[in-house]
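*Asks:* no sequence for this one, just the structure:
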């Protein structure tokens, strides 16, 4: 595990938890918005929006929630903060900004160049 102070670990745990709750609320709001549309309006609504846009958004949010859950588990098991590609420390500031980051900035950059079609968050 990367060498973080107790204060940094507490901040990271808070950031993970807050981001998870924010995503959870976004998913609930998106689902509530879709459910609020009456059946007669649903076909008009769906015809006015690109196919699967709501599904894609929710899918990305749920995938990030899963990454956050894994990160919380790693944090509890003291295996948090190391890049999955090179094994180096990801960095406190990066993890604070993007708590579910699994790669250091250098490896994330390489990953995005190698797999540009995937819609994962940028640096």
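*Replies:* Ah, there it is. What you are looking at is a predicted structure, and each value in this text was computed from that prediction instead of being measured.

*Asks:* all contacts plus neighbour counts: C-alpha atoms, from now on.
*Replies:* Fine.

*Asks:* Any figure for the gap between residue 61 and residue 45?
*Replies:* 22 Å (CA to CA, to the nearest Å).

*Asks:* try it against this one:
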């Protein structure tokens, strides 16, 4: 499987599962997290209202980020199941183990990732 041995694959899968579980905790209503950050508006000065809106916007942004990260992690885990994990989605070459250790959800090899970032 793309130059990864079973031990490496097991390590990366474990890392992804831990990340998935951590993100799942953010969605658990009994788990303290982003939902606790929402601030209710009260009758106060305009500056206080702006601060409340900003805090709520930041909480929503964090929640949206968690949802996006969960989708990326689930995608990587599904690739392990279908046998395509560790292949660059752009060129099909293997993604290096060191890159996958740093970012187990990586979809692109370092060359394709570099080109994608330069073209932005």
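*Replies:* Yes, it's here. Here the structure is a predicted model, which is why all the values come from computation and not from measurement.

*Asks:* And the TM-score between them?
*Replies:* The TM-score (TM-score structural alignment, normalised by the length of the second structure) is 0.77; 112 aligned residues with a CA RMSD of 2.5 Å.

*Asks:* ok, back up a step: look at residue 61 and residue 45 of the first structure and report which has more neighbours.
*Replies:* Comparing residue 61 of the first structure with residue 45 by other CA atoms under 10 Å, the one with more neighbours is residue 61, at 18 against 14.

*Asks:* so what corresponds to the more buried one in the second structure?
*Replies:* Superposed on the second structure with TM-score structural alignment, residue 61 of the first structure falls opposite residue 66.

*Asks:* Within the helices and strands, which one has the residue nearest to its match when sequence neighbours are not counted?
*Replies:* Once flanking residues are discounted, residue 66 of the second structure sits nearest to residue 23: 6.4 Å by CA to CA, 6 or more residues apart in numbering. Using DSSP states H and E, residue 23 of the second structure sits in helix 6-27.

*Asks:* ok now that helix, how far from the chain's centre?
*Replies:* 11 Å (CA atoms, centre = their mean, to the nearest Å).

*Asks:* picking that back up, what about the match of residue 61 of the first structure, distance to residue 58 of the second structure?
*Replies:* 12 Å.

*Asks:* so how far does the helix holding residue 23 of the second structure sit from its counterpart in the first structure?
*Replies:* Taken against the first structure, helix 6-27 of the second structure registers an average deviation of 1.5 Å after superposition, with mean CA distance after the TM-score superposition for the first structure.

*Asks:* what's next to that helix, contact-wise?
*Replies:* 31-34, 66, 69-70, 73-74, 76-77, 80, 97, 100-101, 104-105 (CA atoms under 8 Å, 6 or more residues apart in numbering).

*Asks:* and what of stretch 77-94 of the first structure?
*Replies:* 1-4, 8, 71, 74-75, 95, 101-105, 107.

*Asks:* how does it look with 10 Å?
*Replies:* Here stretch 77-94 of the first structure makes contact (CA atoms under 10 Å, 6 or more residues apart in numbering) with 1-5, 8-9, 11-12, 70-75, 95, 98-108, 111, 123.
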